[in-house]
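**Student:** Sequence plus predicted model, see below.
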Amino acid sequence: MLSRVFGFGRRSFDSLSEREILALAISSEEDDGRIYRAYADGLREEFPQSARIFDEMAEEEDGHRAALIELHRARFGERIPLIRREHVRGYYERKPDWLVRPLGIDHVRNMAGEMERQARRFYVEAARRASDAATRKLLGDLAAAEQSHESLAHRLGLEHTPDDVRQDERRTEKRQFVLTYVQPGLAGLMDGSVSTLAPIFAAAFATHDTWQTFLVGLAASVGAGISMGFTEVASDDGRLSGRGSPIKRGLATGIMTTVGGLGHALPYLIPHFSTATAVAIAIVFVELWAIAWIQNRFMETPFWRASFQVVLGGALVFAAGMLIGNA
């Protein structure tokens, strides 16, 4: 662990020979090509136009790698030393595509631009170290190419993804975010906030014991969260509906269900019953209006309709809890 943090066991860039610099450049170009193809594969189904951008960028990296290999073959022979980014202290790192998912369109384009800037800085420094004229020329040419490629994603984007296509892609990305996270999370928040009102306030008015009420609220919230999460996972695998990973949806639903219930259960940690109840009612009011706002913001439900539905439903459940608790 310490060796990874402090760079123990790694070579400094200044200690590399020209042969090792070429080998490092070859492996770096190979890695970048793989990353761009992974980006293309991850985007191809939903964003085919943007996927073409990264296919072409991968081909560019293949061309750089081929030129570097030919130079190495001419100067040093067929055997290329094994040296990679992680072997050099202070060298820039690349994150594989599975560490940066979900692959948002703008996020991936920005990452591609940063990759090209890092590669350009490497070739500038490598060219300064080269004594052979052919090597210096190739490294300098690659540095210039990477500098021009900093805007490659943008230029290819203008070619392959005009404004109307980009707008469609952003709409698709927003829709996927809503289906995978917002909709399940909103369902959980509504269930946790509304369905737990009756047991919590029934227990509160029946016992006037804040600690017992908190325990009832905690059990109801956690139990509802677990139930809703497993129900969401089991109800739809996302393949036909396009709603995304069932695990992600289940986590969003379960967590938000628990949060919704705990919101008005936690005030009962206050030992004074009247104060705890007043705070809990105030939190319920905030929760219900937050649900209405989320429905309006992400689900495009008219605010007055969302407010009426949520507030009316919450008021009815709250009244049921009070009546049962005072029976």
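**Tutor:** Received the coordinates, thanks. Numbers count the residues shown, from 1 in each chain.
**Student:** From here on, just use CA atoms for contacts and neighbour counts.
**Tutor:** Fine.
**Student:** For Gly157, give its distance to Ala202.
**Tutor:** Distance, Gly157 to Ala202, using C-alpha to C-alpha, to the nearest Å: 59 Å.
**Student:** Who has more neighbours out of these two?
**Tutor:** Set Gly157 next to Ala202 and count neighbours by other C-alpha atoms under 10 Å: Ala202 wins out with 24 against 21.
**Student:** residues in contact with the more buried one?
**Tutor:** Shown in contact with Ala202 (C-alpha atoms under 8 Å, 6 or more residues apart in numbering): 320-326.
**Student:** Type out the ChimeraX command that picks the buried ones from those.
**Tutor:** Only the buried entries of the contacts of Ala202 go into this ChimeraX selection, using 16 or more other C-alpha atoms under 10 Å:
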select :320,321,322,325
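**Student:** farthest-separated two in the contacts of Ala202?
**Tutor:** Greatest spatial distance among those (C-alpha to C-alpha): Ala320 and Asn326, at 10.0 Å.
**Student:** Can you tell me the centre-most residue of the protein?
**Tutor:** Geometric centre of the chain, nearest residue: Pro102, 4.7 Å, by C-alpha atoms, centre = their mean.
**Student:** secondary structure element for that one?
**Tutor:** Assigned by DSSP states H and E, Pro102 falls within no helix or strand.
**Student:** Quick check: the gap between it and Thr275.
**Tutor:** From Pro102 over to Thr275 (counting by C-alpha to C-alpha), the distance is 44 Å.
**Student:** do the same with Ile324
**Tutor:** In terms of C-alpha to C-alpha, Ile324 sits 21 Å off from Thr275.
**Student:** structure B:
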Amino acid sequence: MSDILEQASQAAGFGDERAFLLRVVQPGLAGLMDGSVSTLAPIFATAFATKNSHTVFLIGAASAVGAGISMAFSEGLSDDGQLTGRGSPVVRGLVTGGMTFLGGFLHTLPFLLPNVHHALIAAYIVVGVELMIIAWIRYKYFSSSFAMSLVQVVLGGALVFAAGVIIGSS
């Protein structure tokens, strides 16, 4: 792993790379993936059903906040860290919840644009960037093939996006 990861883990008091991966990177990645993918269906369903950017923004923001809270509690309550060595459940919960919120809220921001068609184009771009970042994190920290990670992440995102489009167009 890179010197940057080692320095960050030391500065944060995690002691070693493995602890940093288990306590910060993995919960953060899980949150980012969940937020980026799980909020696609409600956001795009609302966009196609209402064609109203303000409404989409409200639904997206609510989805991101709700997903963040849910994932924070889920991660925090799933493991006290004693048996697995994954560290403080509060820290993992905050990391997971924060990254879940971020992943869902980033592609909500374009809907601050009043024109829903322009907002959709911007949101498509943001989602694409999010998915590439997720694939890169998997490649960098978990020795996954970048190409395979990208295929897996895009496939998951496409399935959820399609569900939102189908439901929103009904």
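**Tutor:** Structure received. These numbers come from a predicted model, not from an experiment.
**Student:** Just put the contacts of Ala202 of structure 1 in TSV and tack on distance to Gly192 of structure 1 and secondary structure.
**Tutor:** TSV is the format used below for the contacts of Ala202 of structure 1 (distance: C-alpha to C-alpha, whole Å; DSSP: H, G, I helix; E, B strand; the rest coil):
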residue	distance to Gly192 of structure 1	secondary structure
Ala320	16	helix
Gly321	15	helix
Met322	18	helix
Leu323	20	helix
Ile324	19	helix
Gly325	19	helix
Asn326	23	coil
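**Student:** Would you mind checking which of the contacts of Ala202 of structure 1 is nearest to His64 of structure 1?
**Tutor:** Of all the contacts of Ala202 of structure 1, His64 of structure 1 sits closest to Gly321, with 70.2 Å by C-alpha to C-alpha.
**Student:** Aligned counterpart of Thr46 of structure 2 in structure 1, please.
**Tutor:** Matched to structure 1 by TM-score structural alignment, Thr46 of structure 2 sits across from Ala203.
**Student:** How about its match, nearest residue that isn't a chain neighbour?
**Tutor:** What sits nearest to Ala203 of structure 1 in space, not counting adjacent residues and going by C-alpha to C-alpha, 6 or more residues apart in numbering, is Thr213, at 5.5 Å.
**Student:** Likewise for His64 of structure 1?
**Tutor:** Glu29 (6.9 Å).
**Student:** before we move on, which element is that neighbour in?
**Tutor:** Using DSSP H and E, Glu29 of structure 1 sits within helix 18-44.
**Student:** Asp80 of structure 2 now?
**Tutor:** Under DSSP H and E, no helix or strand contains Asp80 of structure 2.
**Student:** so how far is Val160 of structure 2 from it?
**Tutor:** Using C-alpha to C-alpha, we find Asp80 of structure 2 at a distance of 31 Å from Val160 of structure 2.
**Student:** how much space between Ile21 of structure 1 and Arg136 of structure 1?
**Tutor:** 11 Å.
**Student:** Show me which of those two is the more surrounded one.
**Tutor:** Using other C-alpha under 10 Å, the more surrounded residue of Ile21 of structure 1 and Arg136 is Ile21, with 22 against 19.
**Student:** Three-state assignment for the closest residue to that one other than its chain neighbours, please.
**Tutor:** Nearest residue to Ile21 of structure 1, sequence neighbours excluded (C-alpha to C-alpha, 6+ apart): Ala126, at 6.9 Å. Taking DSSP: H, G, I helix; E, B strand; the rest coil as the rule, one finds Ala126 of structure 1 in the helix state.
**Student:** Was I right to think Ala126 of structure 1 contacts Lys137?
**Tutor:** No: in this structure, Ala126 of structure 1 is not within contact of Lys137 by C-alpha atoms under 8 Å, at 10.8 Å.
**Student:** who has more neighbours, the two?
**Tutor:** Legend: neighbour count by other C-alpha under 10 Å for Ala126 of structure 1 and Lys137, higher for Ala126 (22 against 13).
**Student:** Counterpart of the more buried one over in structure 2?
**Tutor:** In structure 2, nothing lines up with Ala126 of structure 1, judged by TM-score structural alignment.
**Student:** Repeat that for Trp289 of structure 1.
**Tutor:** Counting by TM-score structural alignment, Trp289 of structure 1 corresponds to Met132 in structure 2.
**Student:** now do Ala219 of structure 1
**Tutor:** So Ala219 of structure 1 corresponds to Ala62, using TM-score structural alignment.
**Student:** Same check on Gly314 of structure 1?
**Tutor:** Per TM-score structural alignment, Gly314 of structure 1 is aligned with Gly157.
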